[in-house]
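Student: Below: sequence and its predicted model.
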Amino acid sequence: MDKPEQIRNIAIAAHVDHGKTTLTDNLLAGAGMIADEGEATRLMMDTEEDEQERGITIDAANVSMTHEYNDRNHLINLIDTPGHVDFGGDVTRAMRAVDGALVVVDAVEGAMPQTETVVRQALREGVKPALFINKVDRLISELQEGPEEMQQRLTDVIGDVNELIRGMTQDMDDVDDWTVSVEDGTVAFGSALYKWGVSLPSMQETGMSFGDIIELEQDGKRQELHERTPLSDVVLDMVAEHFPDPLDAQPRRIPRVWRGDDQTELAKQMREVDDDGEVVFMATDIGMDPHAGEIATGRVFSGTIKKGQELYVSGTAGKNRVQSVGIFMGGEREELDRGVPAGNIAAVTGLRDAIAGSTVSSVEMTPFESIEHISEPVITKSVEAKNMDDLPKLIQTLQQVAKEDPTIRVEINEDTGEHLISGQGELHLEVITQRIQKNQGIPVVTGEPIVVYREAAQNASREVEGVSPNRHNKFYITVEPLSQDIVDQIKLGEVSMDMPELERREALQEAGMDKDTSQNVEHIHGTNILIDDTKGIQHLN
């Protein structure tokens, strides 16, 4: 923990049901944190009752474990993220806290829509990917594939993932540094369920071949396969060897996520992962513990966060006093009196003003860039308390929900007085309302979900003529899509009508808008820009 070069902060991300949490169980068993018994289906990271019932990960879960590699003990701070698209906000926030993303892909299904999303989320945050192709046992036992067919299928999966990566890094100079490769050791294969895995380095070390794997799998000798090439060793060796440590990652990532003065002492401390520097912590997750209260989990970029410190929280007045600091060991939080130093992921209580995305520091500073979620709320439904006496408690609970999950929007319908919650999908809202009833004991009545309808232009339209009521004036409207760079700048708040006009023009031009157009911006609404390109003509007749 005190040696940044031996720390790896990683997230496991994938499409739903591709095996992330089962893989995490393997890694926990390999680290000696849970018993290594039978098939790896304990789902230790799915600590909520509804996660166990539904069989999916709903909340991002943190765990710290150790792994010995090249005679050095490495601390692995791991975040198991949800795979369902409705809970993609947790994936986005987790990527701010980590330096490496282990992308899990089902060998049979291949890269799926959420695979593309999690790769995009990782690359946007400057997080380096590696690939684990899971459920290879199904290629052998179900599809009866031979060595050549199996290798071709795995090659296709790797190619699909690299195609996604190249498409998202084409503007970078070092595209090849981000792609994954069997030869480089950034790809592993195996079965999380049966706890075996291989990579090129492990096959060279053990002398295993695909033919050996097929033979053992077909003969049902899965335990022998696990003993000869345990999945946890293969994956954690890959993590230790190929994912960057904080000393390597932070100098590269800080300019991406922080727009402050890079010549200051504070910037230097963050780049150098200085545990004696000023405390700089970013909360990426807010959760409630029945005993400890609100827990802010996030990345310590500088300094050492300790119990009793008085810290600033971005966007709020005054300071918050740290009540406790620790790390997560499975579902349990272990407090550390000595604090948590820079380069680690910490769980902190006492930061009452923090929300997911807050910058917390010992000195006033420019906050980190806001975490940009890929999708916005698309479905809305009303929530009312069955009993009017529960209304104040419901309001307080909804405020807490919005604080914990920025992808949830809570508002009041001014016409009806109803409380409206908007989220990423029906499952997202269903989980929220069920937890309100079960965890908070508030019986609620919900309305029918309403889907937000949106459409966008794909190409430039023809001119549409408009005439004023007195028939004396004509104007013409065309619609065309904005470039993604401009949309991103608007979402990040780098372009808005609230900024000085000259500054706005320069920002738009940097994002690719031509000079004349940038001078005629009349209004910005959402991610839409109205351009006034009118020219007056007098005495037309």
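Tutor: Right, received. Where do you want to start? Numbers count the residues shown, from 1 in each chain.

Student: use CA for all of it now, contacts and neighbours both
Tutor: Fine.

Student: Which residues are in contact with the closest residue to Asp275 other than its chain neighbours?
Tutor: Leaving aside its sequence neighbours, Asp275 sits nearest to Gly303 (Cα to Cα, 6 or more residues apart in numbering; 4.0 Å). Neighbouring residues of Gly303 by Cα atoms under 8 Å, 6 or more residues apart in numbering: 269, 273-280, 341-342.

Student: A further structure is provided below for comparison with the first:
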Amino acid sequence: MSATTSPLGTVRNLGILAHVDAGKTTVTERILYLTGTTHKRGEVHDGTTVTDFDPQERDRGITIFAAAVSCTWDGHRINLIDTPGHVDFADEVERSLRVLDGAVAVFDAVAGVEPQSESVWRQADRHGVPRIAFVNKLDRAGADLDAAVESIRRRLHPAPLVAQMPIGTEDGFTGVVDLLRMRALLWSGGDTDTYTEGPVHESLTAEALRRRRVLEEAVAELHPLALEEFCAESTLSARTLATALRDLTRTGEGVVVLCGSAYRNRGIEPLLDAVVAYLPSPLDVPAVRGTADGAPEGGPAGTRERAADPGAPFAALVFKVHSTATGRLTFLRVYSGTVEKGDVVLDAGARRTERISRILRVRADRHAEVDRAVAGDIVAVAGVKAARAGATLCAPSDPLVLEPPSVAEPVVSVAVEALRRTDVDRLATALARLVEEDPSLAVRTDSETGQTVLSGMGELHLEVAVETVRRAHGLDIGIGRPEVAHRETVTRGVSGLVHRHVKQDGGAGQFAHVVLDAEPLGPSAPGTDGSGGTAEFEFRSTVAGGRVPREYVRAFEAGCRDALAHGPLGGHPVTGVRVTLTDGATHVKDSSEMAFRTAGRNALREALRACAMTLLEPVVEVTVTVPDDAVGGVLGDLAARRGRVCGSTARGGTAVVTATVPLAELFGYATRLRSRTQGRGTFTARPTGYAPAPGAAADGP
């Protein structure tokens, strides 16, 4: 069955991605209104939006939690996820991208590509999610489509394929020219819901033809069939252009650029048409791959593929868990098979069965019950009691484990405590539920102080988490000053360190003799130069002649990894170290994998104490937008916070300053910036990795 005749061919699983305040939620609200899903246009500033339904989202005016909605357009069902734009909630974006087939990236026509725009774009690159770009807010003063497109080309490096031209500028923006069909789409005065289609006005014809020619040439450079027609006819037909744009979008070689003003309801219908025409259906994306239950991870015998086929064995990925007043909802992307109400499914990772009591088509905080969900669907289910985000639910008769979304390590922590002794147990339960819903949060008990420590991705992330506990559970909570998550790294290593592990308690003993080198991974080691990488450890073995069997070498490596959890400076995780096992010896009776694992753990701890070590602190890139007359004060404040200014650009009476600043120095910065700029300054921050903390080195013995 072809994609055009299969019901799956009419499904689009779509995400809305952008920097905070670029207009994602407003775009989503207009889509819901135009598709008939809602009968009144919600506004962010009025707190009446469908997808920002949480009280904190409405209070703060930002998206915090990814919200799923379903709607229909032109005979196609669109499952849409409105994602957060603030960097503290990037993990919500990561989990959403894992289950999406396509995305609309929204850009501000005045600001162009902003820091978080770049971050979510890179996240989409990692997941191979095809995108359409929508340049929003063309009705604003200073809006410039060409400048926004150039920033996309320069900072994101795709081939932007501009398929529309704006009609009018700023307050005079009234419509767009569709460059494929060379037709004008005009919205009449006011915030009208409909547009009229007509010929391009003669005053715009020459510019529209020039832009159409630029589009044809760009497409011909990238698409072989389009190049053939262009060489033969010196032009491209609308049909060829549409086919080429679809192919280039789905392969990621190009990104179609559309424009409009979501707030004024201009340009949304053509955007929906482009979603249907260019973004892939579940049938157009590669089959999902997983590991058969019980098979070696990644091994040939363990790898399985599941196509988007309703008749295949059921397999779905949990990407979100949400507790409501009526119970626990588990959000699924169904990759293969069919699931019905009452079915028993297997949580493949936990090896536990769950019963699906209800299946819900989601519209943010409202739901419509359905009898079944099939491959390609994004739905919520009730009745699943224990599956967490990242779990695979599958047919018990055909187990499969899908790769879960990656979870970033928390970088900021606060101590939390119940102000009333009677609330201690309730607080523990509330925090456990919070971590279940948001895997980027972590809760632990400090071994020295006995305090409960909540860790997350940033100051705002923790503020929202604490406020959620207060509101949802009615608890009075005290919180401590935020602290950042440090790392330790090697700056000068040791060679030839000898360690013997000998233990004899009667009967078989333990024996392991090892010789190792420990050295830094180098200045480009991920995590030490601000690159934000995740690699922390490299292991090699140069033992010759079989003096240490292979299974003992693997056990020794595992022991070394155990030792990385607590460094010698302050018990922080160790990153950026290379360990080489150069020699060793075994005992015919007393050597074992356990003995070599213990030797690896103790030997590396000893080696790290002998190395020159330094403490690393998390560093973020800060982009501050302030009036020209406040630049001096802002630069001085950044310098006082150990910031290093990377650049400054002028933009219409304002200055945009970019700097790298230690995360620990940014606590309370929002309040300080507002006071220095009389409320006119704004800033965004995104993690860039780790850098040496001042005065925190140890040279070893």
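Tutor: Happy to help now that I have it. Just so you know, these numbers come straight off a predicted model, no measurement behind them.

Student: re earlier: so which of the contacts of Gly303 of structure 1 belong to helices?
Tutor: Gln269 (DSSP state H).

Student: want to try JSON lines for the contacts of Gly303 of structure 1, with distance to Asp532 of structure 1 and neighbour count as columns?
Tutor: Formatted as JSON lines, the contacts of Gly303 of structure 1 follow (distance: Cα to Cα, whole Å; neighbours: other Cα atoms under 10 Å):
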{"residue": "Gln269", "distance to Asp532 of structure 1": "46", "neighbour count": "20"}
{"residue": "Val273", "distance to Asp532 of structure 1": "48", "neighbour count": "25"}
{"residue": "Asp274", "distance to Asp532 of structure 1": "51", "neighbour count": "21"}
{"residue": "Asp275", "distance to Asp532 of structure 1": "52", "neighbour count": "23"}
{"residue": "Asp276", "distance to Asp532 of structure 1": "54", "neighbour count": "12"}
{"residue": "Gly277", "distance to Asp532 of structure 1": "50", "neighbour count": "20"}
{"residue": "Glu278", "distance to Asp532 of structure 1": "48", "neighbour count": "20"}
{"residue": "Val279", "distance to Asp532 of structure 1": "47", "neighbour count": "26"}
{"residue": "Val280", "distance to Asp532 of structure 1": "44", "neighbour count": "27"}
{"residue": "Pro341", "distance to Asp532 of structure 1": "53", "neighbour count": "26"}
{"residue": "Ala342", "distance to Asp532 of structure 1": "50", "neighbour count": "31"}
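
Student: Let me know the closest of the contacts of Gly303 of structure 1 to Ile531 of structure 1.
Tutor: Proximity of the contacts of Gly303 of structure 1 to Ile531 of structure 1, judged by Cα to Cα, is greatest for Val280, which lies at 41.0 Å.

Student: Tell me the counterpart of the residue nearest to Asp275 of structure 1 in structure 2.
Tutor: Aligned by TM-score structural alignment, Gly303 of structure 1 pairs with Gly337 of structure 2.

Student: same question, Met329 of structure 1
Tutor: Using TM-score structural alignment, Met329 of structure 1 lines up with Arg363 in structure 2.

Student: need the contact list for its match.
Tutor: Residues near Arg363 of structure 2 by Cα under 8 Å, 6+ apart: 50-51, 68-70.

Student: preserved in structure 1, out of these?
Tutor: Counting by both residues aligned by TM-score structural alignment, their matches' Cα atoms under 8 Å, structure 1 reproduces these contacts from the contacts of Arg363 of structure 2: 68-70.

Student: In a markdown table, list the residues you listed along with neighbour count, secondary structure and distance to Thr251 of structure 2.
Tutor: A markdown table is the format used below for those (neighbours: other Cα atoms under 10 Å; DSSP: H, G, I helix; E, B strand; the rest coil; distance: Cα to Cα, whole Å):
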| residue | neighbour count | secondary structure | distance to Thr251 of structure 2 |
| --- | --- | --- | --- |
| Ala68 | 23 | strand | 25 |
| Val69 | 24 | strand | 26 |
| Ser70 | 23 | strand | 25 |
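
Student: I'd like these laid out as JSON lines, including distance to Ala535 of structure 2.
Tutor: Shown next, in JSON lines, are the kept ones among the contacts of Arg363 of structure 2 (distance: Cα to Cα, whole Å):
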{"residue": "Ala68", "distance to Ala535 of structure 2": "33"}
{"residue": "Val69", "distance to Ala535 of structure 2": "37"}
{"residue": "Ser70", "distance to Ala535 of structure 2": "39"}
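
Student: Among these, which one lies nearest to Ala603 of structure 2?
Tutor: The closest of the kept ones among the contacts of Arg363 of structure 2, once distances to Ala603 of structure 2 are taken by Cα to Cα, is Ala68, at 50.2 Å.

Student: show me where the stretch 251-400 of structure 1 has helices.
Tutor: Under the criterion DSSP state H, counting those that start in this stretch, the stretch 251-400 of structure 1 carries helices at the ranges 265-271, 391-404.

Student: which residues in structure 1 does stretch 616-628 of structure 2 align to?
Tutor: Under TM-score structural alignment, there's no match for stretch 616-628 of structure 2.

Student: tell me the SS of Glu227 of structure 1?
Tutor: Using DSSP: H, G, I helix; E, B strand; the rest coil as the criterion, the local structure at Glu227 of structure 1 reads helix.

Student: That one: what's it in contact with?
Tutor: Listed by Cα under 8 Å, 6+ apart, the contact partners of Glu227 of structure 1 are Trp196.

Student: Phe368 of structure 1 contacts Arg259, correct?
Tutor: Yes: using Cα atoms under 8 Å, Phe368 of structure 1 is in contact with Arg259, at 7.1 Å.

Student: Done for today, thanks.
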